[in-house]
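*Asks:* with the sequence up front, the predicted model follows.
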Amino acid sequence: MTNSRVMTLLKVVMFSGLCLITLGIYLHLFNQTIDEMGVQGIIISAACVAVGMVMSLPTKMIITFILVKRESEHTDRVLNNRT
């Protein structure tokens, strides 16, 4: 896989994670069905938030590492062209 495909895939995973976090918050605060379910409803909304956080947080770090690597390679190329 090329870096651009990895970046695109990680962005999709991160966006999906953010959507799950938003869904979990919506379910917990505004959905009456989840409220009527009691503890099971709380578990469902908390699971959405938890899975969303798992999907969104590590991908941000990976994207940062890839961008730092790309920047260092670019800096190396620029410095090599000057000499």
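*Replies:* The structure has been received and is ready for your questions.

*Asks:* please count neighbours and contacts with C-alpha atoms only from this point.
*Replies:* Fine.

*Asks:* residues near Ser45, how many?
*Replies:* Ser45 sits with 23 neighbouring residues when counted by other CA atoms under 10 Å.

*Asks:* longest helix in the chain, by number of residues?
*Replies:* helix 39-82 (DSSP state H).

*Asks:* tell me which other helices or strands that helix touches.
*Replies:* helix 3-30, helix 32-37 (3 or more CA pairs under 8 Å, 6 or more residues apart in numbering; DSSP states H and E).

*Asks:* structure two is appended below for comparative analysis:
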Amino acid sequence: MRTTVTLDSDTEQIVRRRMKDRRISFKQALNDLIREGRNSIRGSQEFQTSTSAMGQPTVNLDKALQLVGELEDDELARRMQTRS
């Protein structure tokens, strides 16, 4: 896959150092470093998100998406009206 990546100067230097040390391409150095980072994460404890009970909802959530759509429509209409 081809993509554009913007690196901070310090991370670019890490990649370039790897390129020089191993005489490999930028692409290979970047891929190797990403894989090494992922492998080091696997070795440590996996990230877990804690959950909390939020109690009973105070509104009917059966049609939550419809409600959100209506609110977005109202906001869009309001913005269009203020531009006129």
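*Replies:* Perfect, thanks for sending it. Treat the numbers as computed from the prediction; the structure is a model and nothing was measured.

*Asks:* kindly provide the TM-score of these chains.
*Replies:* TM-score of the superposed chains, computed with TM-score structural alignment, normalised by the length of structure 1, equals 0.29; 34 aligned residues with a CA RMSD of 3.3 Å.

*Asks:* measure Val6 of structure 1 to Val12 of structure 1 for me?
*Replies:* Using CA to CA, to the nearest Å, one gets 10 Å for the distance from Val6 of structure 1 to Val12 of structure 1.

*Asks:* residues contacting the spatially closest residue to Leu33 of structure 2 that is not a sequence neighbour?
*Replies:* Nearest residue to Leu33 of structure 2, sequence neighbours excluded (CA to CA, 6 or more residues apart in numbering): Val15, at 7.6 Å. Counting by CA atoms under 8 Å, 6 or more residues apart in numbering, Val15 of structure 2 touches 26, 29-30, 33.

*Asks:* which parts of stretch 28-43 of structure 2 are buried?
*Replies:* 29-30 (16 or more other CA atoms under 10 Å).

*Asks:* need the contact partners of it.
*Replies:* With CA under 8 Å, 6+ apart, stretch 28-43 of structure 2 has contacts from 15-16, 18-19.

*Asks:* swap in stretch 55-65 of structure 1?
*Replies:* The contact list for stretch 55-65 of structure 1 (CA under 8 Å, 6+ apart) reads 7, 10-11, 13-18.

*Asks:* and which of those residues is nearest to Leu29 of structure 1?
*Replies:* Of all the contacts of stretch 55-65 of structure 1, Leu29 of structure 1 sits closest to Leu18, with 16.6 Å by CA to CA.

*Asks:* gap between the closest one and Glu73 of structure 1?
*Replies:* Leu18 of structure 1 sits 31 Å away from Glu73 of structure 1, going by CA to CA.

*Asks:* and these two? which has more neighbours close in?
*Replies:* A side-by-side neighbour count of Leu18 of structure 1 and Glu73, using other CA under 10 Å, places Leu18 first with 20 against 12.

*Asks:* all set, thanks.
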